[in-house]
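1. A predicted structure for the sequence below; I have some questions about it.
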Amino acid sequence: MDKATLKDIEDIRAQLVSLCNRDTISIQLEAQGKLLRPCVAHACAKAIAPELLNDDPLWFAILAVQSVHEASLLHDDIIDEAETRRGKPTLVAKAGIPTALVMGDHLLTASYHLLSQCDNIALFSCFSRAVEQTVVGEIKQARSADKEITIQQYMDMITDKTGALFGFAMGIPALLQRREDADEWIALGEWLGRLYQMLDDILDYCPQAGTGKPPFQDYIQHKPTWPWLLQETPNWQASTKELHTQWFGQQAHAQRCLDFFEEECDAFQRQCKEKLGDTHTHFVALV
């Protein structure tokens, strides 16, 4: 990641922290969060509506999408009984389920309060749909446990589970300006969200990825993800040791996964270039 992008991230973090410190907003964000969704919204604003960067509504919407994302992480940790995230103890591990549940609910409800201050019905409606889609995606994932779903079913699931909030984030500038092409920006953001989830899913099969999470957790919990679905004979009976041997002892499967992911990334970059021209590099840097 180049210096300009890193500076943008720190500027975004500082802006959100400043917003959180206002008397009317009682949100405390995760200090080490990657801020991917805020970065998407910020990059889109820089590309198509830089004048919004000095306006409160953009930052209220950006803080809202980060807030609801962090709420979803807290609820994920409760469901998964996760003890660590990004290499550090989760709130569930430190304070217990009741505290984590209430904090997640607080972040979720606060996000709607933030959006209400933007005075934009289309923006609020899109946000509500994105939150609902995220929950639907989680339900689909829970129902898919122990099953061998199709790649298309997996793509539909992650479009809801992860793509929806990315879509909203990329659509924020267009929605604030009431542009007719807002749906196109939302669709592009959903695509970026799918790529991010695909990357996250393949890193689960890479013990040396340095994600701060134990490897093979999706497999252990019988969550069907695309690297597992692309196997010639997917099954839940193999030990993690056997799975490791298959991944790193048989290069054909690893190469098949790499090719599949690169094709998706290339298609996204082409779409970005078509939509954004020379400014598409703002988003390519996020892939």
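-> Perfect, I can see it now.

2. Only C-alpha atoms from now on, for both contacts and neighbour counts.
-> Fine.

3. Residue most distant from the centroid, this structure?
-> In the chain, Gly249 marks the outermost C-alpha relative to the chain mean, sitting 30.9 Å out by C-alpha atoms, centre = their mean.

4. what's the spacing between that one and Leu74?
-> Distance of Gly249 to Leu74, given as C-alpha to C-alpha, to the nearest Å: 36 Å.

5. adding another structure so you can compare the two:
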Amino acid sequence: MATVAELLQPVENDLETLLSDLRSLIGAGHPILQAAAEHLFSAGGKRIRPGIVLLLSRALSPDGELSSRHRRLAEITEMIHTASLVHDDVVDEASTRRGVDTVHSRFNNRLAVLAGDFLFAQASWHLANLDDLAVVKLLSRVIMDLADGEVRQGLYRYDTGQSFETYLDKSYCKTASLIANSAKASGVLSGLGNDRLEDLYRFGRQLGLAFQVVDDILDFTGSDQQLGKPAASDLATGYLTAPVLYALEERPALAGLIERELCEPDDLSQALALVRGCEAIPRSRALAEGFAREAGEALQWLNPSDSRTALLSLPEFVLSRLY
């Protein structure tokens, strides 16, 4: 299976440009915020989200060229994503991300919150300057969704009574909304009609949900090294994901462990054994496969191009992380 870098190859140069532009866009601010931003944009990262915007923009362009507004949309997408990561890391008290110190562990919590705010504010400013109300609405919705998802995640900790719908809504807010709405926004800037805009939105939504479910499965099946964080850390924190919700249907004993917040020494390992010992992981895998298939179906109408080929390989790539 192709790597991310290979998949994003048609927009490799665009992503290089994007990173240097981001550094200069953000570099004008306060020296410490600048240091935080520099650190963030050089911290590796796969750049899948801006990559999708750039691939779609090229795939939709009659001559395959990128307009400056499409480039700016990709930059705004990456700013919003990065801002949300900074805040997530503070909330989750994570000390590293992708093997690099998080902003709050390099500086402090207060500064990390401010750096995240600063990036959200920068993104909003550049968004407004695109002078397209439809695009402003789509991406400001994302900023609302990200906050909403983070709050919901906190509210439903250790709550074994939550519905599957609750989990999917939270996953949409935290992961899929940005991909779905920025994909749709690239279509708005390309002048597409409503039906096609809905297809772009659907592609991003289903791809984002597949991505999240795969992440949630890897929390139970991946190694610490593969995950970049301790395995089963979601469950340990009380975040109940697809594998846990499926396991609760099959293994009622799991509910008791979770409701007492896994406080006894053996609770976490018992809970893990219950999740791994039933159909929860295969069912979650089938769920992710369904989302990935729907994402691919949503873009079949694109004209042949390298960008289209890359986009249609993304759902398969997301699933390949499981094998």
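-> Thanks, I have the structure now. All figures in this text were calculated on a predicted structure; none of them were measured in a lab.

6. roughly how far apart are the aligned partner of Ile139 of the first structure in the second structure and Lys174 of the second structure?
-> Matched to the second structure by TM-score structural alignment, Ile139 of the first structure sits across from Val151. Separation of Val151 of the second structure from Lys174 of the second structure (C-alpha to C-alpha): 10 Å.

7. circling back: mind listing what's buried in the helix or strand hosting the match of Ile139 of the first structure?
-> Using DSSP states H and E, Val151 of the second structure maps to helix 133-155. Buried residues in helix 133-155 of the second structure, counted by 16 or more other C-alpha atoms under 10 Å: 135-136, 138-140, 142-143, 145-150, 152-153.

8. so what's the residue nearest the centre of the first structure closest to, chain neighbours aside?
-> Nearest to the geometric centre of the first structure sits Thr162, at 4.8 Å (C-alpha atoms, centre = their mean). Here the nearest residue to Thr162 of the first structure in space, its sequence neighbours aside, is Gly193; by C-alpha to C-alpha, 6 or more residues apart in numbering that works out to 5.6 Å.

9. again, but for Gly189 of the first structure
-> Gly167 (3.8 Å).

10. wait, what's in contact with that neighbour?
-> 130, 185-193 (C-alpha atoms under 8 Å, 6 or more residues apart in numbering).

11. 6 Å instead?
-> 186-187, 189-190 (C-alpha atoms under 6 Å, 6 or more residues apart in numbering).

12. To which secondary structure element is it assigned?
-> Using DSSP H and E, Gly167 of the first structure falls in helix 164-176.

13. counterpart of that helix in the second structure, which residues?
-> The aligned range for helix 164-176 of the first structure is 177-189, by TM-score structural alignment.

14. Ok, stretch 70-90 of the first structure next?
-> So stretch 70-90 of the first structure sits over residues 82-102 in the second structure, by TM-score structural alignment.

15. Quick one: end-to-end distance for that stretch.
-> With C-alpha to C-alpha, one end of stretch 82-102 of the second structure sits 11 Å from the other.

16. chain center to it, what's the gap?
-> 13 Å (C-alpha atoms, centre = their mean, to the nearest Å).

17. Stretch 140-147 of the second structure too?
-> Taking mean C-alpha positions (C-alpha atoms, centre = their mean), stretch 140-147 of the second structure and its chain are 13 Å apart.

18. go on, stretch 84-91 of the first structure?
-> 17 Å.

19. Give me the buried positions along that stretch.
-> In stretch 84-91 of the first structure, counting by 16+ other C-alpha under 10 Å, buried: 84, 90-91.

20. Reformat those as a markdown table; add distance to Leu230 of the first structure.
-> Putting the buried residues of stretch 84-91 of the first structure into a markdown table (distance: C-alpha to C-alpha, whole Å) gives the following:
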| residue | distance to Leu230 of the first structure |
| --- | --- |
| Thr84 | 28 |
| Thr90 | 32 |
| Leu91 | 34 |
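
21. Show me the helices in the stretch 1-150 of the second structure, by range?
-> 4-7, 12-27, 31-41, 48-60, 68-92, 103-106, 109-128, 133-155 (DSSP state H, counting those that start in this stretch).

22. Could you single out the most deeply buried of the ones you listed?
-> helix 48-60 (a mean of 25; mean count of other C-alpha atoms under 10 Å).

23. What's the average distance for that one when superposed on the first structure?
-> Comparison of helix 48-60 of the second structure with the first structure after fitting gives an average deviation of 1.4 Å (mean C-alpha distance after the TM-score superposition for the first structure).

24. Onto which residues of the first structure does that helix map?
-> Taking TM-score structural alignment, helix 48-60 of the second structure hits residues 36-48 over in the first structure.

25. just to revisit the earlier point, most neighbours out of the contacts of Gly167 of the first structure, which is it?
-> The most neighbours of any of the contacts of Gly167 of the first structure, using other C-alpha atoms under 10 Å, belong to Gly189, which has 28 neighbours.

26. State whether it is indeed within a helix.
-> Yes - Gly189 of the first structure forms part of a helix when assessed by DSSP: H, G, I helix; E, B strand; the rest coil.

27. Tell me the counterpart of it in the second structure.
-> Under the alignment (TM-score structural alignment), Gly189 of the first structure maps onto Gly204.

28. ok, and the closest non-adjacent residue to Leu91 of the first structure?
-> In space, Leu91 of the first structure is closest to Ala100, 5.8 Å off (C-alpha to C-alpha, 6+ apart).

29. Quick check: the gap between the equivalent of that neighbour over in the second structure and Leu268 of the second structure.
-> Under the alignment (TM-score structural alignment), Ala100 of the first structure pairs with Ala112 of the second structure. Using C-alpha to C-alpha, Ala112 of the second structure is found at 31 Å from Leu268 of the second structure.

30. Over to Glu165 of the second structure?
-> With C-alpha to C-alpha as the criterion, Glu165 of the second structure and Leu268 of the second structure are 25 Å apart.

31. cool, and Gly116 of the second structure?
-> Distance from Gly116 of the second structure to Leu268 of the second structure, by C-alpha to C-alpha: 32 Å.

32. Kindly report the same for Leu189 of the second structure.
-> Taking C-alpha to C-alpha, one finds Leu189 of the second structure at 48 Å from Leu268 of the second structure.
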